[in-house]
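**Student:** Show me how the following folds:
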Amino acid sequence: MDTSTSKVYHVDGYDSRQYLEHYFSDKPDLTFKDDTLIFPIENLTKIFKKGHIKGDLMIDLSTGSMIHYLLPSCEFFKRILVLKVKDRCILELKRWLDTRTGAFNWGHAAKLHVDIAGNSDQLQDTEEKLKSAVEHVVKCNLAKENMTDPIVLPPADCIISAWLLDNVCKNQDDYIRYLRKMSKLLKPGGHLILIGCLEISYYTVGKDKLHAFSYDEDFARKALGEVGFVIDDCKVKKRKAQSDLADYKAIIFIAAHKVK
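**Tutor:** All right, here's what the predicted structure looks like:
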């Protein structure tokens, strides 16, 4: 593997299918299953069951073509808008949405969700409910003040962002700037859910080594406070798996609400 030069997700892109296979697949020996699949689904299921995060519109602004973290949400939001930076990730996601031949199989994630939620009898309908809730998949440009220009999105009740900030930020200023852009997409009192890796410098997809922004829990908390969020829940899970696929130290889950 040539790791001499790190690529950047939103500039260079990556093989979206390999990314899913490396980090989110149903392989019995999947290295980071506890962190990338179980941890997000467990925490989202718990936070939504509390009943205070719900509404009409959720926006998903995440990296790659994952959908597993959206499975717990479709019971609590009527509509989901998915924003993606790269065309390849959009195509991969639409292949699953349209049930096309060769679509990535998310059956293992659906089973995890219903088992964690205690609704094993609903497995057959779980993925179809999510597909029905996804209203549009829209390409966005993170460099623009209105990321979906010329489309103006309605204010959302909730934004979920999984691993995007880790993959696109160069420094702390970037992280705070993107948080401000997310805040502008939310209604007053709206919720933001972040999933990310702590103390990471790189991750790999196939033969490519990609840049990742390194930060810790304290910084994430301070950044959210600086842009007008109050944290409602924060969970950190230390990494146990051994692998050179990525060098993160822990996974973080944060749920917060906008106060200004």
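**Student:** For the rest of this, base every contact and every neighbour count on C-alpha atoms.
**Tutor:** Noted.
**Student:** After the helix or strand hosting Asp115, which helix or strand is next?
**Tutor:** Using DSSP states H and E, Asp115 maps to helix 107-117. Downstream of helix 107-117, the next assigned helix or strand under DSSP H and E is helix 123-133.
**Student:** Give me the angle between that following helix and helix 107-117.
**Tutor:** Angle of helix 123-133 versus helix 107-117, following axes from the mean of the first three to the mean of the last three CA atoms, to 10 degrees, is 100 degrees.
**Student:** Now stretch 51-68: buried residues?
**Tutor:** By 16 or more other CA atoms under 10 Å, the buried positions in stretch 51-68 come out as 53-54, 57-68.
**Student:** So which of those residues belong to strands?
**Tutor:** Secondary structure from DSSP state E places Leu57, Met58, Ile59, Asp60, Leu61 of these in strands.
**Student:** Looking at those, which one is closest to His108?
**Tutor:** Lowest distance from His108 to these (CA to CA) belongs to Asp60, with 20.9 Å.
**Student:** Looks like the closest one contacts Ile160 (just checking).
**Tutor:** Yes: Asp60 lies in contact with Ile160 (CA atoms under 8 Å); the separation is 5.0 Å.
**Student:** Which neighbours do these two have in common?
**Tutor:** Applying CA atoms under 8 Å, 6 or more residues apart in numbering, one finds that no residue jointly contacts Asp60 and Ile160.
**Student:** Off-centre distance for stretch 164-171?
**Tutor:** Averaging C-alpha positions (CA atoms, centre = their mean, to the nearest Å) puts stretch 164-171 13 Å from its chain's average.
**Student:** Quick one: residues in contact with that stretch.
**Tutor:** 8-10, 61-63, 175, 178, 196-197, 210-214.
**Student:** Buried members of these into ChimeraX, please.
**Tutor:** Selection of buried members from these for ChimeraX, criterion 16+ other CA under 10 Å:
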select :8,9,10,61,62,63,175,178,196,197,210,211,212,213,214
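**Student:** Which of the contacts of stretch 164-171 fall in strands?
**Tutor:** Going by DSSP E, the strands hold Leu61, Gly196, Cys197, Leu210, His211 from the contacts of stretch 164-171.
**Student:** With distance to Asp98 as new columns, can those residues be given to me in CSV?
**Tutor:** Listed next are the ones in strands among the contacts of stretch 164-171 as CSV, based on distance: CA to CA, whole Å:
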residue, distance to Asp98
Leu61, 20
Gly196, 28
Cys197, 30
Leu210, 29
His211, 32
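**Student:** Second chain to compare with the first, below:
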Amino acid sequence: MDSIPKKLYHIHRFDSRSGLELYLSGKEDMVFGEDFLKFPMMNLHYVFSRGFICGNLLIDFSIGAFIHHLYSASNIFQDMIIMKFNEKCSMEVRRWHGDRTGAFSWTHTKTSVEELEGKSDETQDKELNLKASIKHIVTCNLEEENLAHPLVLPLADCVISAVLLDVISKDEEDYMRNLEKASNLLKIGGHLILFGLLNTTYMTAGADRFHMMKYDESFVRSALSKLGFVIDYCAVQRRRNVSDLVDYSHVIFIAAHKEK
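**Tutor:** Take a look at the predicted model:
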């Protein structure tokens, strides 16, 4: 695997639809359901139902074009801003948000939402509620200190970053810089939620293999502490599938509040 050149997510062309089909679809042969669908949805439902995360504005700062992780957040946050570093990913989310022809279907997440919230009779409205909460879908530039330049965004009460730091960071120093940029989107006292893949070096989308930064749980805990975060909740799950599309060992979920 190391002999195959790896592309960079935010520089080279990332096939957003292939990413959805490979890792997040409802197909019977899609092997990542436990790790990429159920695990983040279960943990997001848990932390949002506990009541310690609240506010009005959430910024989502995640890889690809997925939205299923935001269902539980829409129970709390009236306003959401989705930030993407790839125009194809932005277009994919806009296609779903606007009910356009060819939009990726998220109906396979219905059962998970019903099981988690016990509201099967209201599940049909959850997608509408989520769409109503999403006010802006913004394509950003990682090279800018203000990621949304030239827009100036209000500070958020909560920021979710799913796997994005893993693919845009070349090394530990780069991860710290990117984590700080995510932190700068957040109010003091606000919450940062990270979902990541541990001990990963690559992921596949379409015909391409993309770089992923290899790190472990102790590294991300230390990184958060150095930037003034206190971890409120952490869950780690050993990989539940066999596939050569991506080489992670565990999935990790962390919710932390910003003290300074």
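**Student:** in the helix holding Asp115 of structure 1, what's buried?
**Tutor:** Gly107, Ala109, Ala110, Lys111, Leu112, His113, Val114, Ile116.
**Student:** how close does the first one sit to Glu92 of structure 1?
**Tutor:** To Glu92 of structure 1, Gly107 of structure 1 is 16 Å away according to CA to CA, to the nearest Å.
**Student:** and the helix holding Asp115 of structure 1, what other elements does it pack with?
**Tutor:** Counting contacts by 3 or more CA pairs under 8 Å, 6 or more residues apart in numbering; DSSP states H and E, helix 107-117 of structure 1 packs against helix 39-49, helix 123-133.
**Student:** Comparing the first one with structure 2, how large is the average distance?
**Tutor:** If I follow you right, that is helix 39-49 of structure 1. Compared with structure 2 after the fit, helix 39-49 of structure 1 shows a mean deviation of 0.3 Å (mean CA distance after the TM-score superposition for structure 1).
**Student:** cool, the last one as well?
**Tutor:** Comparing helix 123-133 of structure 1 with its match in structure 2 after superposition yields a mean distance of 0.6 Å (mean CA distance after the TM-score superposition for structure 1).
**Student:** quick one: that helix to strand 55-61, angle?
**Tutor:** Going by the same axes, to 10 degrees, helix 123-133 of structure 1 makes 90 degrees with strand 55-61.
**Student:** Quick check: next helix or strand after helix 123-133 of structure 1?
**Tutor:** That would be, after helix 123-133 of structure 1 and using DSSP H and E, strand 134-139.
**Student:** in that following strand, what's buried?
**Tutor:** Here strand 134-139 of structure 1 shows Val134, Val137, Lys139 as buried, counting by 16+ other CA under 10 Å.
**Student:** same for that strand, what does it pack against?
**Tutor:** Counting by 3+ CA pairs under 8 Å, 6+ apart, strand 134-139 of structure 1 packs on strand 77-84, helix 87-97.
**Student:** What residues sit buried inside the longest one?
**Tutor:** By neighbour count on 16+ other CA under 10 Å, the buried set for helix 87-97 of structure 1 is Arg88, Cys89, Ile90, Glu92, Leu93, Lys94, Trp96, Leu97.
**Student:** same check, this time on stretch 78-89 of structure 1
**Tutor:** In stretch 78-89 of structure 1, the ones that count as buried by 16+ other CA under 10 Å are Lys78, Arg79, Ile80, Leu81, Val82, Leu83, Lys84, Val85, Lys86, Arg88, Cys89.
**Student:** What distance do you get for the second one to Ile159 of structure 1?
**Tutor:** Applying CA to CA, one obtains 12 Å for the distance of Arg79 of structure 1 from Ile159 of structure 1.
**Student:** from memory Phe14 of structure 2 sits against Ala205, does it?
**Tutor:** Yes: using CA under 8 Å, Phe14 of structure 2 makes contact with Ala205 at a distance of 6.9 Å.
**Student:** Which one's more surrounded, these two?
**Tutor:** A side-by-side neighbour count of Phe14 of structure 2 and Ala205, using other CA atoms under 10 Å, places Phe14 first with 24 against 20.
**Student:** check contacts around the more buried one.
**Tutor:** Here Phe14 of structure 2 is in contact with Asn86, Lys88, Ala205 (CA under 8 Å, 6+ apart).
**Student:** Asp232 of structure 2 maps to what in structure 1?
**Tutor:** Superposed on structure 1 with TM-score structural alignment, Asp232 of structure 2 falls opposite Asp232.
**Student:** Could you tell me which residues make contact with the closest residue to its match other than its chain neighbours?
**Tutor:** Nearest residue to Asp232 of structure 1 in three dimensions, chain neighbours excluded: Ala256, at 5.0 Å (CA to CA, 6 or more residues apart in numbering). Shown in contact with Ala256 of structure 1 (CA under 8 Å, 6+ apart): His191, Leu192, Ile193, Phe229, Val230, Ile231, Asp232, Asp233.
**Student:** For Gly225 of structure 1, see how far away the first one is.
**Tutor:** Here the criterion is CA to CA. By it, His191 of structure 1 lies 13 Å from Gly225 of structure 1.
**Student:** So these two - more neighbours on which side?
**Tutor:** Ranked by neighbour count (other CA under 10 Å), His191 of structure 1 and Gly225 place His191 first, with 26 against 15.
**Student:** Show the contacting residues for the more buried one.
**Tutor:** Listed by CA under 8 Å, 6+ apart, the contact set of His191 of structure 1 reads Ile53, Asp157, Cys158, Ile159, Ala255, Ala256, His257, Lys258.
**Student:** what's the distance between the last one and Ser161 of structure 1?
**Tutor:** As for Lys258 of structure 1, its distance to Ser161 of structure 1 is 15 Å (criterion: CA to CA).
**Student:** Would you mind measuring from the one residue sitting closest to the centre of structure 2 to Asp99 of structure 2?
**Tutor:** With distances taken as CA atoms, centre = their mean, Ala162 lies nearest the centre of structure 2, 2.3 Å away. Applying CA to CA, the value for Ala162 of structure 2 to Asp99 of structure 2 is 24 Å.
**Student:** still on that earlier bit, the helix holding Asp115 of structure 1 aligns to what range in structure 2?
**Tutor:** Under TM-score structural alignment, the match for helix 107-117 of structure 1 is residues 107-117.
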